[in-house]
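> Prediction below, plus the sequence it came from.
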Amino acid sequence: MNRTPYATANTVRTDAAPADALGTSAARTRSAELEKLIRDDPGRFRVLTGDRPTGRLHLGHYFGTLHNRVRLQDLGVEMMVLIADYQVLTDRDVADQLPRHVEDLALDHLAAGIDPARATVFTHSAVPALNQLLLPFLSLVSVAELNRNPTVKDEIAHSRQSAVSGLMFTYPVHQAADILFCKANLVPVGQDQLPHLEITRTVARRFNDRYGKEAAVFPEPEALLSSAPLLLGTDGTKMSKSRGNAIALAADADETARLIKGAKTDSERHITYDPDARPEVSSLVLLAALCEDRDPRQVADEIGPAGAGALKKRVTEAVNEHLAPIRARRAAYARDLGYVRQVLREGEARANAIADATLDEVRRAMNGHR
């Protein structure tokens, strides 16, 4: 689950039409406008972002989401980082190791540059008021709407379970609670996550229509579409922790070299950057380019006839050099887990204060409706 940015509770509401209703092209246009607003006045935004604690984060996560989270934080946007531990209860293998996975996720964020002085890091299970919002929010969404959600369908199809729990159907509404408990109005998402955001917008709109007599309780958040690059796993398929084809941020230099050496390429010797025709080779070129902050076509041209061996050597060196300071910070934090747990406790205290205030406002609005 990739979570998101938001504006603070009493900041200016954005007034564009719903990005999801207008389509991806309009969402991208609006995202460019939002980026300018962030640069001009970052203090009007609050970002809530996060992941399910199912294992250590990898290079796909780093270049896909973590890097952007640190960028927004450094621009001056308030960050809230959610470790969505309640959303792994459908996975017994993960749930059995949950405390370790929570700490791993916190370590990866701290190592990547998330600053506890500017960011609030917290878990679902430590914020009761956030989760209590799920009940009134579920009353605003029909079963048919949950059944139609394409992300839920995909989760169910890939769940590898003989039966799917009712909890899985509530994921979009639970994410609405994650976003709305801190009154977010901006959510960075990938294109495939737009349906989730539309559920959040629907919940906010229906709650306001039904209970917000004097003033809207919740903003309707907008999408900040991610331009995250697509990195394939070492086997040429989607990079995933569960598929064993990813390079973890915590991996050491030797493990990284071994994994890249075994990465899938193709039979053509000359290296080019052509994501459509040569996805595996192009993904490796892109990885080197991202680590070196270079254009992937220039990287491919420099390697050219030297072949896949030279490409893999270049990628290995680029990845290990880029990740060296991140790995050093992670190792330092891992030696002081007491500090990591303190970061979580302090973040959970701040998140609880926000969630309690929002739940009180929701109760007053609902009681006033009677």
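Thanks, I have it.
> CA only for contacts and neighbour counts going forward, please
Fine.
> What residues sit buried inside the longest helix seen in the chain?
In the chain, taking DSSP state H as the definition, the longest helix is helix 337-369. By 16 or more other C-alpha atoms under 10 Å, the buried positions in helix 337-369 come out as 340, 343-345, 347-352, 354-356, 358-359, 362, 365-366.
> and if you look at stretch 103-120?
103-116, 119-120.
> So which of those are in strands?
Counting by DSSP state E, the buried residues of stretch 103-120 place 119-120 in strands.
> In helices, which of the buried residues of stretch 103-120 fall?
Using DSSP H, 103-112 are the members of those that sit in helices.
> want to throw these into TSV with distance to residue 37?
Shown next, in TSV, are those (distance: C-alpha to C-alpha, whole Å):
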residue	distance to residue 37
103	34
104	33
105	30
106	29
107	31
108	29
109	25
110	27
111	28
112	25
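> second one coming, line it up with the first:
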Amino acid sequence: MSTHDPVTPPAPDLSVARRRSAELKGLIATDPGQFRVLTGDRPTGRLHLGHYFGTLQGRVRLQDLGVDTFVIVADYQVLTDRDVAEHLAEHVEELVLDYLAAGIDPERSTIFAHSALPALNQLLLPFLSLVSVAELRRNPTVKDEIAHSRQASVSGLMFTYPVHQAADILFCKAGVVPVGQDQLPHLEVTRTIARRFNERYGANGPVFPEPDALLSAAPLLLGTDGTKMSKSRGNAITLSATADETARLIKGAKTDAVRRISYDPAARPEVSSLVLLAALCQDRDPQTVAEEIGDGGAAQLKKVVTEAVNEHFAPLRARRTELAADRGHVRDVLRRGNERANAVAETTLAEVRAAMGMAY
């Protein structure tokens, strides 16, 4: 393989990824201890209900099964689409609080910050040598992120974002990465980098696994304005919201003019999203929830949703309030996670340097 003209990796095949993901779920259920997972978030604000049902629940489930779970607080990646990382220390603590309150156990999972691992970030240099500028430019996820960037111009950090993610995943040799299908191109870059490193430097055996995607069937929850739920759009109900704040936000949520409530995501997205939220909180079928509300209209729908959300999240919110009273504990969780992750990263970097003939 030429350094200057690397072979372009094939676009990820969604059907293949789905089959492999289904196989992985079975293997994990049978022998969870053989797997290591890497997952995480950028600390740009408090997590919301979409995060909880989309990713947090699944992380806790994997952890509880016995999967070795690494959870990254991707603080450097905040700068991919921002000129300045404002209130970063506060956002990092709030993110860790959300993790702990949701059930991530620091005794069984490793919570760590990207910036605290020098050895992880050193992997970026050899990894960048394994991909071409053309490949980075063609990445559809990067194209989309650039299109929605808050920056006037594209930074080098944004451009190389998939390679940073590869370092995040490969430093701990994670074999499984929970993602939505829109993130498959990023993961394919990671797989390509692992494969090319092994081909070029793995004379004594492969150094990195080629991680597989664990596709999430994340439910589509819309924000209160009917668009995608997002921290930056101010349309989300955070995990830390009080019962009164939740009631106020749901009361102002967008619905439609049809009185009878039904669950039809294609034709009635805003109403259906509220129905789905109630159903998720009650662990029920959304069609059944909609039928029970029937001719009660938007007012009854919002009453049901408010009660369901506040009841479901009351224990989590109580835990979060208790944890927030001891910020020292939150920082200690992160410090201990950083120490463990750093040890893993340093071991991997030593292997990389040895494979590359740089152990001097």
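Sure thing, it's come through. From a predicted model like this one, the values you see are computed outputs, not experimental measurements.
> Looking at structure 2, name the residue matched to residue 188 of structure 1.
Matched to structure 2 by TM-score structural alignment, residue 188 of structure 1 sits across from residue 178.
> What helix or strand is its match located in?
Under the criterion of DSSP states H and E, residue 178 of structure 2 resides in strand 176-179.
> which strands and helices sit next to that strand?
Packing partners of strand 176-179 of structure 2 (3 or more C-alpha pairs under 8 Å, 6 or more residues apart in numbering; DSSP states H and E): strand 36-41, strand 212-215.
> Just checking the distance from it to the centre of its chain.
Taking C-alpha atoms, centre = their mean, to the nearest Å, one finds the center of strand 176-179 of structure 2 at 9 Å from the center of the full chain.
> ok, now stretch 78-88 of structure 2?
18 Å.
> how about residue 151 of structure 2, what's its match in structure 1?
Under the alignment (TM-score structural alignment), residue 151 of structure 2 pairs with residue 161 of structure 1.
> That match in helix, strand or coil?
Per DSSP: H, G, I helix; E, B strand; the rest coil, the secondary structure class of residue 161 of structure 1 is coil.
> Over in structure 2, tell me which residue corresponds to residue 244 of structure 1.
Matched to structure 2 by TM-score structural alignment, residue 244 of structure 1 sits across from residue 234.
> residue contacts, that match?
With contact set as C-alpha atoms under 8 Å, 6 or more residues apart in numbering, residue 234 of structure 2 has no partners.
> Does it belong to a helix, a strand or coil?
Per three-state DSSP, residue 234 of structure 2 ends up coil.
> any idea how far it is from residue 216 of structure 2?
Separation of residue 234 of structure 2 from residue 216 of structure 2 (C-alpha to C-alpha, to the nearest Å) stands at 25 Å.
> and if you look at residue 92 of structure 2?
Using C-alpha to C-alpha, we find residue 92 of structure 2 at a distance of 24 Å from residue 216 of structure 2.
> out of those two, which sits in the busier spot?
When residue 92 of structure 2 and residue 216 are compared on other C-alpha atoms under 10 Å, the one with more neighbours turns out to be residue 92, at 24 against 16.
> correct me, but that one touches residue 73?
Yes: with contact defined as C-alpha atoms under 8 Å, residue 92 of structure 2 reaches residue 73; the gap is 7.1 Å.
> tell me, what's touching those two both at once?
Residues touching both residue 92 of structure 2 and residue 73 (C-alpha under 8 Å, 6+ apart) are residue 43.
> hmm, back to that, moving C-terminal of the strand holding residue 178 of structure 2, what's the next helix or strand?
Once the chain leaves strand 176-179 of structure 2, the next helix or strand it forms, by DSSP H and E, is helix 184-201.
> with structure 1 superposed, average distance for that next one?
Compared with structure 1 after the fit, helix 184-201 of structure 2 shows a mean deviation of 0.3 Å (mean C-alpha distance after the TM-score superposition for structure 1).
> same deal with stretch 316-324 of structure 2?
Mean for stretch 316-324 of structure 2 is 0.6 Å (mean C-alpha distance after the TM-score superposition for structure 1).
> which residue numbers in structure 1 go with that stretch?
Against structure 1, stretch 316-324 of structure 2 falls on residues 326-334 (TM-score structural alignment).
> Give me the contact list for the matching stretch.
Residues outside stretch 326-334 of structure 1 that contact it (C-alpha under 8 Å, 6+ apart) are 107-108, 110-112, 249-250, 252, 339-340.
> if we go to 6 Å?
Here stretch 326-334 of structure 1 makes contact (C-alpha atoms under 6 Å, 6 or more residues apart in numbering) with 107, 111-112.
> what's the burial count for the match of residue 188 of structure 1?
A count of nearby residues for residue 178 of structure 2, using other C-alpha under 10 Å, gives 20.
> again, but for residue 90 of structure 1
Quick note: residue 90 of structure 1 (other C-alpha under 10 Å) scores 16 neighbours.
> Could you find the counterpart of residue 255 of structure 1 in structure 2?
Using TM-score structural alignment, residue 255 of structure 1 pairs with residue 245 in structure 2.
> try residue 354 of structure 1
Applying TM-score structural alignment, one finds that residue 354 of structure 1 aligns to residue 344 in structure 2.
> Tell me how far its match lies from residue 211 of structure 2.
Separation of residue 344 of structure 2 from residue 211 of structure 2 (C-alpha to C-alpha): 17 Å.
> Also residue 320 of structure 2?
As defined by C-alpha to C-alpha, residue 320 of structure 2 lies at a distance of 33 Å from residue 211 of structure 2.
> Between those two, point out the one with more neighbours.
When residue 320 of structure 2 and residue 211 are compared for neighbours, residue 211 comes out ahead with 23 against 20, by other C-alpha under 10 Å.
> returning to what we had before: need the contacts of stretch 326-334 of structure 1 in TSV (columns: distance to residue 24 of structure 1).
Formatted as TSV, the contacts of stretch 326-334 of structure 1 follow (distance: C-alpha to C-alpha, whole Å):
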residue	distance to residue 24 of structure 1
107	34
111	33
112	29
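> quick check, nearest of those to residue 129 of structure 1?
Among the contacts of stretch 326-334 of structure 1, residue 107 lies closest to residue 129 of structure 1 (C-alpha to C-alpha), at 25.7 Å.
> Leaving out sequence neighbours, find the closest residue to that closest one.
Take residue 107 of structure 1 and drop its neighbours on the chain: the residue closest to it by C-alpha to C-alpha, 6 or more residues apart in numbering is residue 330, 6.0 Å away.
> can you check residue 103 of structure 1 too?
residue 340 (7.4 Å).
> What lines up with residue 85 of structure 1 in structure 2?
Using TM-score structural alignment, the equivalent of residue 85 of structure 1 in structure 2 is residue 75.
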